[in-house]
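Q: any chance you can model this:
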Amino acid sequence: MSTQTTDHKIVVVTGASSGIGRGAALEIAARGMGVVVTYNARPEGAERTVEEIRANGGTAVTLPLDISRTDTFPGSMNALSGLLSSEWGADRIHALVNNAGFGGGRSFETMTEDAFDAYYRVLLRGPYFLTQALLPLIEQGGAIVNTSSSSVHSGDTEPGYSGYAAMKGGLTVATRFLAKELSGRSIRVNAVSPGPTRTRLGDNAFERFPEVIDGLAAKTAFSRIGESADIGKVIAFLVSDDSAWITGEDILATGGYAL
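A: All right, here's what the predicted structure looks like:
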């Protein structure tokens, strides 16, 4: 068993095997919090995240989770409870980061009901009901952070993202309402909306089509696309006590994209 005390803050980060989830897990651990790294298809990536956290003196464990399968959430909650007890001697988490997802890029003309339902299950229904399932484990004064997208804001409207952005927009609106509903337990609920960020989304789109990077970078204030650590630092701030007076917000983290 870990030597960590029971008041150690522990954060669940979904989809932390790569990209923004990985960046968030590393930055949260750097602030001294324990991290539960969830993954679905890439266990090796989750293990690498945990190994890096431990190599830097932090504590972390992995947990399999398919965000599209809400029927598995009760079992995942039980598994999480076991990990909290065995690793940290704890029975609560401080925060949940709803980050797991996949990218957009399907035109309205070619959208199918199955594709639309996949967006819904992963980007809206999944995080919504995972939050409900884990709510009994979130401590008084804890935090929830939802990864949304700059595509829900004016200035970042591109063809092919209507289904994706609709779900992210729904998650952003739900964030504001949950902030009100959970305020009785002093649980803060916020969203972070990244702009173009170098991740594995879109089947490693930036690696497969590097020629698009310069055009996107030119639309930011700092002439580069975002990195996972850029967004990870914002998420780490939002789960920390430094943001204790922020709730119900959707924070753009875009490097001034489309200003």
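Q: for the rest of this, base every contact and every neighbour count on C-alpha atoms.
A: OK.
Q: and the helices in the stretch 1-150 of the chain?
A: 19-30, 43-55, 73-83, 113-119, 126-134 (DSSP state H, counting those that start in this stretch).
Q: and for the fourth one, what's in contact with it?
A: With CA atoms under 8 Å, 6 or more residues apart in numbering as the contact definition, helix 113-119 has outside contacts at S68, G163, Y164, M167.
Q: structure for this one too, so we can compare:
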Amino acid sequence: MEKKNFVHEATQTTISIVTGGSRGLGRNTAINIARHGGDVILTYRSQAEEAKSVVAEIEALGRKAIALQLDIENTFSFADFAETVGSILQTNWGSATFNHLVNNAGHGEMISFTETTEAQFDSLFNVHVKGVFFLTQALLPLLADGGRIVNFSTGLTRVSYPGFSAYSAAKGAVEILSIYMAKELGHRGITVNTIAPGAIETDFLGGAVRDTPAYNNAFASMVPLGRVGVPDDIGPAVASLLDPDNRWVNAQRIEISGGQNI
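A: The predicted structure is shown next:
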């Protein structure tokens, strides 16, 4: 049987789609992909001005970027979104495909197991599991053979912290989904990995870790390096995972937490 070679040359310009790229870890990831020489299509749900700012920052680095509105919870919009992406790829890059999909978009709920409502549970699973599943499915015809998929999880699937039962359960499902995606898409040379950040100073949960000293100190005490993470600890790691040198990393859960709770 003839073996297919899906290796891309390091000099090839890549196009990455980063969901939730207007803020936080998605923003940092999109900018670091550009710093690594890639172009970016980023999505946002409601923060149009913030998304424009990310596009401007990427363009200042000499790379191309486009921001598209997308509500990950609205799976009925995915077919139209994929059609829009296909048109943009042809118009702006003269390409029928893109290279990387980073499923980052999401939200959190910090609420006890006993007080979690069905609506909160459904929203978390609709965004983090159903959204990732069906958006990836919709975009697969446009994803180049030899491409990469990175799904975002959380360090809270390895260790527990009160208030995150539904959120962590959803992310646990993403980790299993990633393994199956790697298995079923391997024949196209597509790798699928999961990134699991620890506690990070972002606007997640209203900036709880960033802006609340008690939370910040509590999580910092769990990290051997003595601090919580910042976006610049995560974005560069994701961008490097997309580099050709990491083509043999597949079906892995990669925790980026500074060794939290070891």
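Q: nearest to V145 of the first structure, of the contacts of helix 113-119 of the first structure?
A: V145 of the first structure lies nearest to M167 out of the contacts of helix 113-119 of the first structure, by CA to CA, at 15.8 Å.
Q: the closest one sits in which helix or strand?
A: For M167 of the first structure, the host element (DSSP states H and E) is helix 162-181.
Q: what's the matching range in the second structure for that helix?
A: Here helix 162-181 of the first structure aligns to the second structure at residues 165-184, judged by TM-score structural alignment.
Q: thinking again about what came up before, ranking the helices of the stretch 1-150 of the first structure by burial, who's on top?
A: Ranked by mean neighbour count, these are led by helix 19-30 with a mean of 26 (mean count of other CA atoms under 10 Å).
Q: got the angle between that helix and helix 43-55?
A: Using axes from the mean of the first three to the mean of the last three CA atoms, to 10 degrees, the inter-axis angle of helix 19-30 of the first structure relative to helix 43-55 is 20 degrees.
Q: which elements pack onto helix 19-30 of the first structure?
A: Secondary-structure packing of helix 19-30 of the first structure (3 or more CA pairs under 8 Å, 6 or more residues apart in numbering; DSSP states H and E): strand 10-13, strand 34-39, helix 43-55, helix 228-239.
Q: export those to JSON lines and tack on distance to G23 of the first structure?
A: Listed next are these as JSON lines, based on distance: least, CA to CA, whole Å:
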{"stretch": "strand 10-13", "distance to G23 of the first structure": "10"}
{"stretch": "strand 34-39", "distance to G23 of the first structure": "11"}
{"stretch": "helix 43-55", "distance to G23 of the first structure": "9"}
{"stretch": "helix 228-239", "distance to G23 of the first structure": "5"}
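Q: thinking again about what came up before, which of the helices of the stretch 1-150 of the first structure sits closest to V234 of the first structure?
A: The nearest among those, by CA to CA, is helix 19-30 at 8.1 Å.
Q: residue range for that closest one in the second structure?
A: Going by TM-score structural alignment: helix 19-30 of the first structure matches residues 24-35.
Q: mean per-residue distance, that stretch versus the first structure.
A: Taken over the aligned residues, the distance from stretch 24-35 of the second structure to the first structure averages 0.6 Å (mean CA distance after the TM-score superposition for the first structure).
Q: neighbouring contacts of that stretch?
A: 16, 18-21, 39-40, 42, 54, 57-58, 61, 63, 104-105, 202-204, 231-232, 234-236, 238-239.
Q: before we move on, back to that, and which of the contacts of helix 113-119 of the first structure is nearest L137 of the first structure?
A: The nearest one, if we look at the contacts of helix 113-119 of the first structure relative to L137 of the first structure and count by CA to CA, is S68, at 20.7 Å.
Q: distance of the closest one from F102 of the first structure?
A: 11 Å (CA to CA, to the nearest Å).
Q: which residues are in contact with each of those two?
A: When contacts are counted by CA under 8 Å, 6+ apart, the set common to S68 of the first structure and F102 consists of V122.
Q: these two: who's more crowded?
A: A direct count of neighbours by other CA atoms under 10 Å for S68 of the first structure and F102 places S68 higher, at 23 against 15.
Q: what does that one align to in the second structure?
A: Per TM-score structural alignment, S68 of the first structure is aligned with E73.
Q: and A191 of the first structure, by the same measure?
A: Matched to the second structure by TM-score structural alignment, A191 of the first structure sits across from T194.
Q: thank you kindly, that will do.
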